[in-house]
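Participant: sequence? don't have it. structure:
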């Protein structure tokens, strides 16, 4: 697919671009993921984040199992055109598969990574 704005992106050798998801209201970074051309086009068309899952090797509509979708409010490309920032509204208030608001919930303290954010919902209750 030939689309001018897609061609401005500096894709990795495997056709991906890193994506940061940030809460529109607070500015908190809640997730990092990857997109390919198809997932980026779908994100723009649908208004909700669609990522490329490297582990599943397929498109991944954020919230397809959990219901915790990410409504895209704004999309920005960095100065090097190699990272995308999504400003989102996080449905359900949970972005992480661990049941937390953010995937960034561990802080380095006393030489070890320690969980500093609470689990808002047990993952067993989220994923069937």
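Facilitator: Yep, it's here. Values in this document were obtained by computation on a predicted structure and should not be read as measured data. Residues are numbered from 1 along each chain as shown.
Participant: all contacts plus neighbour counts: C-alpha atoms, from now on.
Facilitator: Will do.
Participant: now the lengthiest helix in the chain: buried residues?
Facilitator: What stands out as the longest helix in the chain, according to DSSP state H, is helix 37-46. Going by neighbour count (16 or more other CA atoms under 10 Å), the buried part of helix 37-46 is 37, 39, 40, 41, 42, 43.
Participant: pasting the second one now:
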């Protein structure tokens, strides 16, 4: 089976999620081999949480699941690009469509992204 080179990267590879219709970059997260296999088996993107040390289905709490449309591996097999159908419209746990919702403007971060939901309503106070 073709897969990322998890051994070369210490067990985790970076994964870029991109909207398959617009080309917008939605987020960057990580996968281990188990998350890779679950993603291929289910057609829904699974990631590995470095802070919680566990596999998680994107959208398991919010319902904003990412459906796989296409998967690309880079030339070194150590980075993954997944083109997704982002259900619910938001990829970011802060409630924005993309995790890249702020642009550096001089010495400040300016919010330029679209906020889709209130994280306190979806997750409680922890977000």
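Facilitator: All right, it came through fine. Note that the coordinates shown come from a computational prediction; the quantities given were computed from them, not determined experimentally.
Participant: how big is the offset of whatever helix or strand comes next after the longest helix of structure 1 relative to structure 2?
Facilitator: Using DSSP states H and E, the next helix or strand after helix 37-46 of structure 1 towards the C-terminus is strand 50-53. Between strand 50-53 of structure 1 and its aligned partner residues in structure 2, the average distance after superposition works out to 0.3 Å, using mean CA distance after the TM-score superposition for structure 1.
Participant: before we move on, back to that, which of the buried residues of helix 37-46 of structure 1 lies closest to residue 25 of structure 1?
Facilitator: residue 43 (19.8 Å; CA to CA).
Participant: map the closest one across to structure 2 for me.
Facilitator: In structure 2, the position corresponding to residue 43 of structure 1 is occupied by residue 39, as judged by TM-score structural alignment.
Participant: so who does that match touch?
Facilitator: By CA atoms under 8 Å, 6 or more residues apart in numbering, the contact set of residue 39 of structure 2 is 45, 46, 68.
Participant: isn't the second one up against residue 54?
Facilitator: By that I understand residue 46 of structure 2. No. In this structure, residue 46 of structure 2 sits apart from residue 54 without contact. The criterion is CA atoms under 8 Å, and the distance is 10.3 Å.
Participant: ok, those two, which is more surrounded?
Facilitator: Residue environment comparison for residue 46 of structure 2 versus residue 54 gives the larger neighbour count to residue 46, 27 against 12, counting by other CA atoms under 10 Å.
Participant: how about that one, nearest residue that isn't a chain neighbour?
Facilitator: Here the nearest residue to residue 46 of structure 2 in space, its sequence neighbours aside, is residue 57; by CA to CA, 6 or more residues apart in numbering that works out to 4.4 Å.
Participant: same deal with residue 32 of structure 2?
Facilitator: On the basis of CA to CA, 6+ apart, the spatially nearest residue to residue 32 of structure 2 that is not a chain neighbour turns out to be residue 12, at 4.7 Å.
Participant: does the one you found touch residue 34 like I think?
Facilitator: No. Assessed by CA under 8 Å, residue 12 of structure 2 is found out of contact with residue 34, at 10.2 Å.
Participant: could I get the full set of helices for structure 2?
Facilitator: Assigned by DSSP H, structure 2 shows helices spanning 33-42, 119-123.
Participant: mean shift of the last one relative to structure 1?
Facilitator: So the one you mean is helix 119-123 of structure 2. Average distance, helix 119-123 of structure 2 versus aligned residues of structure 1 after superposition (mean CA distance after the TM-score superposition for structure 1): 1.3 Å.
Participant: give me the number of residues near the corresponding residue of structure 1 for residue 24 of structure 2?
Facilitator: Per TM-score structural alignment, the equivalent position to residue 24 of structure 2 in structure 1 is residue 28. The number of residues packed near residue 28 of structure 1 is 14, by other CA under 10 Å.
Participant: quick one: contacts for residue 28 of structure 1?
Facilitator: So, once contact is read as CA under 8 Å, 6+ apart, residue 28 of structure 1 ends up touching residue 22.
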